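Participant: Got a predicted structure plus its sequence, pasted below:
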Amino acid sequence: MDAHEWDQRYQEQELVWGVEPNRFVVEVVADLPPGRALDVAAGEGRNAVWLAEQGWQVTASDFSAVAVERGKRIARERGVEVEWLCADARNPAPRREGYDLVLLSYLQLPPDDWRRVLTEAVRAMAPGGRLVSIGHALDNLIHGVGGPQDPKVLHIPEDIAFAVTEIAAAEGFAVRVERAEQVTREVATDDGPRTAIDSLVVVHRSS
């Protein structure tokens, strides 16, 4: 879907993704000291706003102008500051600064676009920072529920961890993979609760 199609989707439904942060974002970030965070393809800002509430200085970007305006409104209503950018994750980052946390949450793209996003995300990490990637896993296509049905855009955690390590090496620094695994979450469906399978990767840049 392009930006126009996402604009339409956001216009047709209030809070497409809800207001609560993703459970795996909370799990990974809860014990980290607040710093500077970049939320790429942030949607309506559920993770960005939560991060700001935890004391993070957050920059959130999305290519849907409707999502960005909604994210700004939610941040105001919750009394937190979030810097919002209307930007396409597939293009070079508007700014390449050192972030203590770079978040890629359910950004499902074809391989070439995804590699470009990963490259920009790795470059955006500050020394000592972390990159967190959460997405619908390839195994979800057969064994899970929901999410995209195109295997080309689904995630394999070990492949993402390898790509991040390779990109970092090309940029001249080392990273340590803290997590690269499949995780599950319960999803309510018309047929009752089902289990969705996600990919979770956490990579720590050396200081």
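Facilitator: Alright, I've got the coordinates. The shown structure was predicted, so the numbers you read here are calculated from the model rather than taken from an experiment.
Participant: contacts and neighbour counts: CA atoms only from here.
Facilitator: Noted.
Participant: How far does stretch 15-29 stretch from one end to the other?
Facilitator: 23 Å (Cα to Cα, to the nearest Å).
Participant: Would you state the strands of this structure in chain order?
Facilitator: 36-40, 57-62, 82-86, 99-105, 125-136, 175-189, 192-205 (DSSP state E).
Participant: of all the ones you listed, which lies closest to I156?
Facilitator: Of all these, strand 192-205 sits nearest to I156, with 6.4 Å by Cα to Cα.
Participant: okay but E83 is in contact with A60, surely?
Facilitator: Yes - using Cα atoms under 8 Å, E83 is in contact with A60, at 6.1 Å.
Participant: With neighbour numbers in mind, choose between these two.
Facilitator: A60 (26 against 14; other Cα atoms under 10 Å).
Participant: circling back to that earlier point, can you add distance to E20 and give the strands of the chain back as TSV?
Facilitator: Output for the strands of the chain, formatted as TSV (distance: least, Cα to Cα, whole Å):
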stretch	distance to E20
strand 36-40	15
strand 57-62	16
strand 82-86	16
strand 99-105	14
strand 125-136	16
strand 175-189	14
strand 192-205	18
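Participant: right, so of those strands, which gets closest to G71?
Facilitator: Per Cα to Cα, nearest to G71 of these: strand 82-86, 8.0 Å.
Participant: Give me the residues contacting stretch 146-160.
Facilitator: 108-111, 135-138, 140-141, 180-182, 196, 198-201 (Cα atoms under 8 Å, 6 or more residues apart in numbering).
Participant: In addition, the following structure is provided for comparison:
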Amino acid sequence: MRTSFVFLFVAGMGLLAAQTQRNPAARWDQIYLNQDAKVPVNPSTLVLETTANLKPGAALDVGMGNGRNSIYLARKGWKVTGVDISPAAVKQASQEAAKLKVEFDARAGDIERMDLGRDRYDLILCMYIHMVPIKNARKLIEALKPGGLLIVEGHHADVQSLGLRPVSGGPPGYMTNQLVRAFERLRILRYEDRTMQAEWSNGPEGKAPIVRLVARKE
């Protein structure tokens, strides 16, 4: 009986793993519901640096996670829409915003199935959501207002060759200059490709090959 139970348990765990691989929302729910997961809670350094002197406007945070950047921007006066594929992450973001008495529009959904409109946002964030910006480059560009900024940060694909595990599903990260090519219609203000302290990383001492892009719609 004990052997049968162990077999059924292992088989069940294997089925769960297969299901979460096919269902990204479930996979990210597991991460955000895991109290031991090293999920970033502070606003991104790149977001802090880039928005420090910007006049608040309308912002879209794609893959907002627990709302660390959305809440920061909302507290600075931005009108923020945060979208994430994980309902668990959206719930955490909403609860934290309520605790801090901050208002922003938190939505659970897949950005690839959403209508982002045209000339709607002054700022769009895409932080550690590999390939989502690449697949939706045209949609993101159209959603930016003239003069609007796009901020992207994520792992370089080299994390795989170095034996590091990226946090997002699918490809391990961006190839060199892949973001520059995808957003060539924008004016590239900043592009970095270097090993540095990572916000999401399983590398030694938290360091990993990171790609950063800041671009403006003319």
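Facilitator: Looks like it arrived, so ask away. These figures come from a predicted structure and were not determined experimentally.
Participant: So which of the strands of the first structure is nearest I74 of the first structure?
Facilitator: Across the strands of the first structure, closest to I74 of the first structure is strand 82-86 (Cα to Cα), at 10.0 Å.
Participant: Provide the aligned range in the second structure for that closest one.
Facilitator: Aligned using TM-score structural alignment, strand 82-86 of the first structure spans residues 104-108 in the second structure.
Participant: Mind giving me the packing neighbours of the biggest helix by length in the second structure?
Facilitator: In the second structure, taking DSSP state H as the definition, the longest helix is helix 2-22. Using 3 or more Cα pairs under 8 Å, 6 or more residues apart in numbering; DSSP states H and E, the elements in contact with helix 2-22 of the second structure are helix 24-33.
Participant: Okay, angle between the helix it packs on and helix 2-22 too, please.
Facilitator: 110 degrees (axes from the mean of the first three to the mean of the last three Cα atoms, to 10 degrees).
Participant: Could you pull out the buried residues of stretch 119-134 of the first structure?
Facilitator: 119-127, 129-134 (16 or more other Cα atoms under 10 Å).
Participant: what do you get for stretch 64-84 of the first structure?
Facilitator: Per 16+ other Cα under 10 Å, stretch 64-84 of the first structure contains these buried residues: 64-72, 74-75, 80-82, 84.
Participant: Next: stretch 46-64 of the second structure.
Facilitator: Buried, per 16+ other Cα under 10 Å, within stretch 46-64 of the second structure: 46-47, 56-64.
Participant: what stretch of the first structure does that stretch fall on?
Facilitator: Using TM-score structural alignment, stretch 46-64 of the second structure pairs with 24-42 in the first structure.
Participant: mind checking how far the matching stretch is from the chain centre?
Facilitator: 10 Å (Cα atoms, centre = their mean, to the nearest Å).
Participant: Need the contact partners of it.
Facilitator: 47-48, 51, 54-63, 88-89, 98-105, 107, 134, 200.
Participant: cool, stretch 93-111 of the first structure as well?
Facilitator: Contacts for stretch 93-111 of the first structure (Cα under 8 Å, 6+ apart): 35-42, 87, 114, 120-121, 123-136, 148, 152-155.
Participant: Please tell me how far Y128 of the second structure sits from G12 of the second structure.
Facilitator: 30 Å.
Participant: So if I had to pick from those two, which one is more boxed in?
Facilitator: Taking neighbours as other Cα under 10 Å, Y128 of the second structure and G12 compare with Y128 leading, 24 against 12.
Participant: And that one, what's its match in the first structure?
Facilitator: Under TM-score structural alignment, Y128 of the second structure pairs with Y106 in the first structure.
Participant: That match and Q182 of the first structure: what is the separation?
Facilitator: For Y106 of the first structure relative to Q182 of the first structure (Cα to Cα), the value is 14 Å.
Participant: again, but for F63 of the first structure
Facilitator: Taking Cα to Cα, one finds F63 of the first structure at 28 Å from Q182 of the first structure.
Participant: Please say which position in the second structure F63 of the first structure maps to.
Facilitator: So, by TM-score structural alignment, F63 of the first structure is matched to I85.
Participant: Show the contacting residues for the nearest residue to that match once chain neighbours are set aside.
Facilitator: Leaving aside its sequence neighbours, I85 of the second structure sits nearest to G109 (Cα to Cα, 6 or more residues apart in numbering; 4.8 Å). With contact set as Cα under 8 Å, 6+ apart, G109 of the second structure has these partners: 83-86.
Participant: what do you get for I74 of the first structure?
Facilitator: Per Cα under 8 Å, 6+ apart, neighbours of I74 of the first structure: 45, 49.
Participant: show me the contacts for the nearest residue to W84 of the first structure once chain neighbours are set aside.
Facilitator: Sequence neighbours aside, A60 is the residue nearest to W84 of the first structure in space, at 5.0 Å (criterion: Cα to Cα, 6+ apart). The contact partners of A60 of the first structure, by Cα under 8 Å, 6+ apart, come to 38-42, 45, 48, 82-85.
Participant: For these, which pairs are in contact in the second structure too?
Facilitator: By both residues aligned by TM-score structural alignment, their matches' Cα atoms under 8 Å, the contacts of A60 of the first structure still in contact after alignment to the second structure are 38-42, 45, 48, 82-85.
Participant: I'd like the residues you listed as JSON lines, with distance to H4 of the first structure appended.
Facilitator: Shown next, in JSON lines, are these (distance: Cα to Cα, whole Å):
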{"residue": "L38", "distance to H4 of the first structure": "23"}
{"residue": "D39", "distance to H4 of the first structure": "21"}
{"residue": "V40", "distance to H4 of the first structure": "18"}
{"residue": "A41", "distance to H4 of the first structure": "15"}
{"residue": "A42", "distance to H4 of the first structure": "16"}
{"residue": "G45", "distance to H4 of the first structure": "18"}
{"residue": "A48", "distance to H4 of the first structure": "22"}
{"residue": "V82", "distance to H4 of the first structure": "23"}
{"residue": "E83", "distance to H4 of the first structure": "22"}
{"residue": "W84", "distance to H4 of the first structure": "18"}
{"residue": "L85", "distance to H4 of the first structure": "16"}
